[in-house]
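Asks: got a predicted structure here, sequence first:
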Amino acid sequence: MKRYLFGIIMSLSLAACGGEDGKKQDVVDIDASRLKENIKILASDEFEGRAPSSVGEEKTINFLKKKFEEAGWKPGNGDSYFQELDMVEITASPDAVMTISQEAGDQTLEYGPGYMAWTKRVVGEVSVKDSDMVFVGYGIVAPEYGWNDYEGLDVKGKTVVILVNDPGYATQDPELFTGNAMTYYGRWTYKYEEAARQGAEAAIIIHETAPAAYPWEVVQGSWSGPLFSLETADGNMNRVKIEGWIPGATAEKVFAAAGLDYAAEKVAATKAEFKPVPLKAKMSLDMKNKVRHSKSHNVVAVLPGTERPDEYIIHMAHWDHLGKDESLEGDQIYNGALDNASGTAGLIELAHAYKNGAVKPKRSIMLMAVTAEEQGLLGSQYYGQRPLVPLDKTVAAINMDVLNYLGPTRDVTVVGYGNSDLDDYVVAAAEKVGRVVRPDPTPERGYYYRSDHFSLGKVGVPALYLDSGVDSIAHGEEWFLKQAEEYTAKNYHKPSDEYSEDWDMSGAVADLTLIYEIGLRLAGEKTFPNWREGTEFRAMRDAMMK
């Protein structure tokens, strides 16, 4: 395995130097032991789960600043390594009880096991009283698919109840939406946004593990405690009063009490002719909130290009995780070792690789560790709205979120494969080391819309989300996928996502070396990659580049 990894690094090094004539051999400075040590530090209890606007943030961003300085990188925001965000933190009281009233009686749901809810409105208290509940299927309005789940429905004062994911996943029909692959319409973020556009009072998503791609414990961990938003002039009053989730078993009871078959209604919701269904139920919830206005920070470092320093390639990863939950028994710290201390430590390795490489990038390289990804991609969203360099001078963004800890793979995964010309760069780099490029093996989970590259994509910048492959050289594909599933089920967004000395980071080194070569090639060119024809971001990029 060591011999294989040495071959990867040397092949990439020769390619990065423009040939195999031996005149320049760039020994890529990406070190597994240094990578592990930095993950260990970032995921230690001392950093308290790296929550935005916390002591953990202060430790994290200063640690990154120090590492970028030591690697010889310049501040990315004038004379500062930080881009400051105005944030608002809202913590809902866990004592609130949701009541669903029906003719057969009331269901009283306890915060945590029974429901999860919050408000994005910047208010000390929010109340919904006897709000009529109506099932709106997948809660999608998509003219390009001839789809409108809200057609003919006035939802003012109502609570809309929504299925997670989209109809293509439910039917596995490749002609419906994009079949098994989730679209943005399947994401919870979209569903709350659309409910607000429709004028609903509250929006509740029904949780089921398979279409959501994570168990209920992830819902509890992700939406409890302090939740962050970017400050807005209207205090987010354009959002619905209450956003939340209920378990599928609870939904079944509500449907049954209304004389409806939940399974049959789910099937009906997969048809374009679906009509909203009243649930003969009323929802009530009073939530008291602790509101705190605060600051958070993206960490940005730059290595100026030697010939075209006004053009940039961005490497990005989110530094934040879920912080500390003092209401938990036992371990209260969400250390976030893989998610995403690993990707953040990967940025430090790229800093060494670019700075110490024999080939100096002609375009500038930006390393950006963003905040509040776990709160809805807020740090990258802020950067997309207020970029530090012009978007039409931003060549591409390459994102890292959870590095490979299971050893080298024969393949490499492009999440969102087929979206942009950047796929060709991955294929070319992978072929040189005998690796195969594959699309995301689980497109139904919507990973393309769940990490920070998407914030750059939404503003037109070609954005690449590269992941490890799934075909382990040592153990095969079945073993690798089993390990990944176990991580999702047992550790994802849980306090148990902790650093382990047993991790084999040689696969991460191989992936980082691949990412380095892609970035170095982009930095050496004069052309700009683009989105593929027909993608939702192509027109925006074309207009920008004119």
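Replies: Perfect, I can see it now. Numbers count the residues shown, from 1 in each chain.

Asks: okay, CA-based contacts and neighbour counts for the rest of this
Replies: Fine.

Asks: which parts of the stretch 251-400 of the chain are strands?
Replies: 277-303, 308-318, 323-324, 333-334, 363-370, 394-399 (DSSP state E, counting those that start in this stretch).

Asks: make CSV out of those strands and add mean neighbour count.
Replies: Shown next, in CSV, are the strands of the stretch 251-400 of the chain (neighbours: other Cα atoms under 10 Å):
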stretch, mean neighbour count
strand 277-303, 20
strand 308-318, 23
strand 323-324, 24
strand 333-334, 28
strand 363-370, 26
strand 394-399, 24
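
Asks: for Lys253, find the nearest of those.
Replies: strand 277-303 (10.8 Å; Cα to Cα).

Asks: quick revisit: now the strands of the stretch 251-400 of the chain as TSV including distance to Gly379?
Replies: What follows is the strands of the stretch 251-400 of the chain, written out as TSV (distance: least, Cα to Cα, whole Å):
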stretch	distance to Gly379
strand 277-303	6
strand 308-318	8
strand 323-324	16
strand 333-334	19
strand 363-370	5
strand 394-399	13
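
Asks: what about versus this one:
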Amino acid sequence: MIKKFLGLFLVSLTASAQIPQSILTEINTIDSNRIKAHVAYLADDKLLGRKAGAPGYKMAADYIVEQYKKMGLQPAGEKGGYLQEVYLRNSKIKPETASLKLILPSGEQKSLTWGVDFVFTPHPEKTTVDFNAPLVFVGAGFDTPQINFDDYRNVNVKGKIVVVLRKIPENVPANVKLHLGYPATAQTFAAKHGAIGVLVCNYTTSPILFRSSATNYSLNGINASVSKSGERVSSAAALGGKIQVAGGLSVQALQQLMQAEGIALDALWLKLERGEYVSQPLKSKISGHYESTFTNMLSYNVIGKIEGSDSKLKKEYVIHSAHLDHLGTGKPVNGDSIYNGAHDNASGVACALEMARTYANLKEKPKRSLLFLMVTAEEMGLLGSGYFTAFPTVPKRQIVADINTDMPTLLAPLESIASLGAEHSSLLKVVEEAAKAVNLQVEPDPDPSEGRFVRSDQYNFVKVGIPALHIKYGYAKANPALNLAEKVKSWRDANYHKVSDNLNDSFVWSAGRKYVQVNFLISYLIAQNPVRPSWNKGDFFEVTQ
């Protein structure tokens, strides 16, 4: 009975010149029971929510190492092992130490108030910072001429602190908007031109929200991965390095500054709205001081390798990434305090493990090598993947693509996929070929306003120039009565980042099997093709490299 059913299923798959029948036969060994078993372990209460740096996370990492060994994956971490040490840091501001003084063109010195007029982002590297520098206004603060924002043109900001009036362009995709909205992006633009600080004013932020940001920096702080010697490696909130001070000015503080400069802020905002160039040096200077406290912790990326079969191409790598961490424990909700993260992202890790097992069982390996990279601290701000792309355990130039697996959300039969980010590169054609082989539709991102391409670990590969994608459910269904979009929204509202995300009957395990099959075929096609994936010519993410 089982053999008869398997044979019928094999007929439903489509071989091609790029995907031989032997590969389609192999992917039919993919077993949803193994996927479920991995989720059951990783989402068990004994792992206490797999928080990066905590003992429960180390248990999860040890489990991955054990699975890699059983499958026969080669170690690809540090020191001949499977692990890569990742140094994490939480920085908090000491608000009682924070001071900021404006030296206006008239010579008047004006002291500003923490949480009312200004906030500072905790520094990821230094416990004490003093600064004193001239100011330059740089409009929206973008160095992106490819979308007609060139705010650093014709101004000298070297050794100065830039003032930014936050204005995200409306006529660009959500992925680009979110990328431009990260504080570290604005700081990167400033540092590139030699600035030592960035102070941002959001014209639409209320005084209440502004004060709450100050409270957040002192109570919760910011997270970063750091090098062994303490330099900032990855953080969406702070660049560190040349940037001595980063933070915000309130609308009222910027109004006072511009008034002293003889500039009407409202008129300036209207010009910015119209896309006019408004950057200019200011006559005022600024000085200040602040202190930060650090909490350091150690966590791990877990990396295994399937070596390729081609004598030349095996030195290049296709990566399957998935984040292993979740949120740990919190205040009890109906007696449950453990954020098990069954969907987010035990299911993604489980699917990646089943892909690894399938590769390990191939008699003839693909031409390129495969890395299976389970990263830490995604929930803290994509820190584990940022650490890996800064300190890869294989030569960075030899990494040809990343395929990320983050919360597949296995809530219904899988009939359609959305390949987040593939449209930016030649990977889209690869996805279409793989999906066709397993009878899946490919559709555009059904939630384009969410900017999901730059919200998970593939983003760090994109930032260093490596084409990447993230496969999510599409919402197209053979049965229109099943509104998958609404089902996913209802599940997220009730369970995303909540203690209720545990192993229960919400999972459709057959969808996990299909999800593994299509992701496997995507990486197989990349690994077999002697031509590396490439960015689309002129694409925003190609130009930003």
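Replies: Thanks, I have the structure now. From a predicted model like this one, the values you see are computed outputs, not experimental measurements.

Asks: and of the strands of the stretch 251-400 of structure 1, who's closest to Ala43 of structure 1?
Replies: strand 333-334 (8.7 Å).

Asks: show me what contacts the residue nearest the centre of structure 1?
Replies: When Cα atoms, centre = their mean is applied to structure 1, the residue found nearest the centroid is Ser451 (2.3 Å). Contacts for Ser451 of structure 1 (Cα atoms under 8 Å, 6 or more residues apart in numbering) come out as 373, 377, 399, 401.

Asks: what number of residues lie near the equivalent of Tyr473 of structure 2 over in structure 1?
Replies: For Tyr473 of structure 2, the aligned residue in structure 1 is Ser468 (criterion: TM-score structural alignment). Neighbour count of Ser468 of structure 1, defined by other Cα atoms under 10 Å: 27.

Asks: for Glu486 of structure 1, see how far away Ser468 of structure 1 is.
Replies: Applying Cα to Cα, to the nearest Å, the value for Ser468 of structure 1 to Glu486 of structure 1 is 16 Å.

Asks: try Val427 of structure 1
Replies: 29 Å.

Asks: out of these two, which sits in the busier spot?
Replies: Regarding Val427 of structure 1 and Glu486, a neighbour count based on other Cα under 10 Å identifies Val427 as having more, with 17 against 12.

Asks: in structure 2, what residue corresponds to that one?
Replies: With TM-score structural alignment as the criterion, Val427 of structure 1 pairs with Glu432.

Asks: relative to Glu151 of structure 1, which of the strands of the stretch 251-400 of structure 1 is closest?
Replies: strand 277-303 (11.9 Å).

Asks: may I see the buried residues of stretch 263-272 of structure 1?
Replies: 265-266, 269-270 (16 or more other Cα atoms under 10 Å).

Asks: sorry, wrong one. I was asking about stretch 255-263 of structure 1.
Replies: In stretch 255-263 of structure 1, counting by 16+ other Cα under 10 Å, buried: 255, 257-258, 260, 262.

Asks: and the strands in the stretch 401-546 of structure 1?
Replies: Listed in chain order, the strands of the stretch 401-546 of structure 1 (DSSP E, counting those that start in this stretch) span 411-415, 436-439, 463-468.

Asks: which strands and helices sit next to the shortest one?
Replies: By that I understand strand 436-439 of structure 1. strand 411-415, helix 422-432 (3 or more Cα pairs under 8 Å, 6 or more residues apart in numbering; DSSP states H and E).

Asks: what are the buried residues along the last one?
Replies: This means helix 422-432 of structure 1. Those would be 422-423, 425-427, 429-430, for helix 422-432 of structure 1 by 16+ other Cα under 10 Å.
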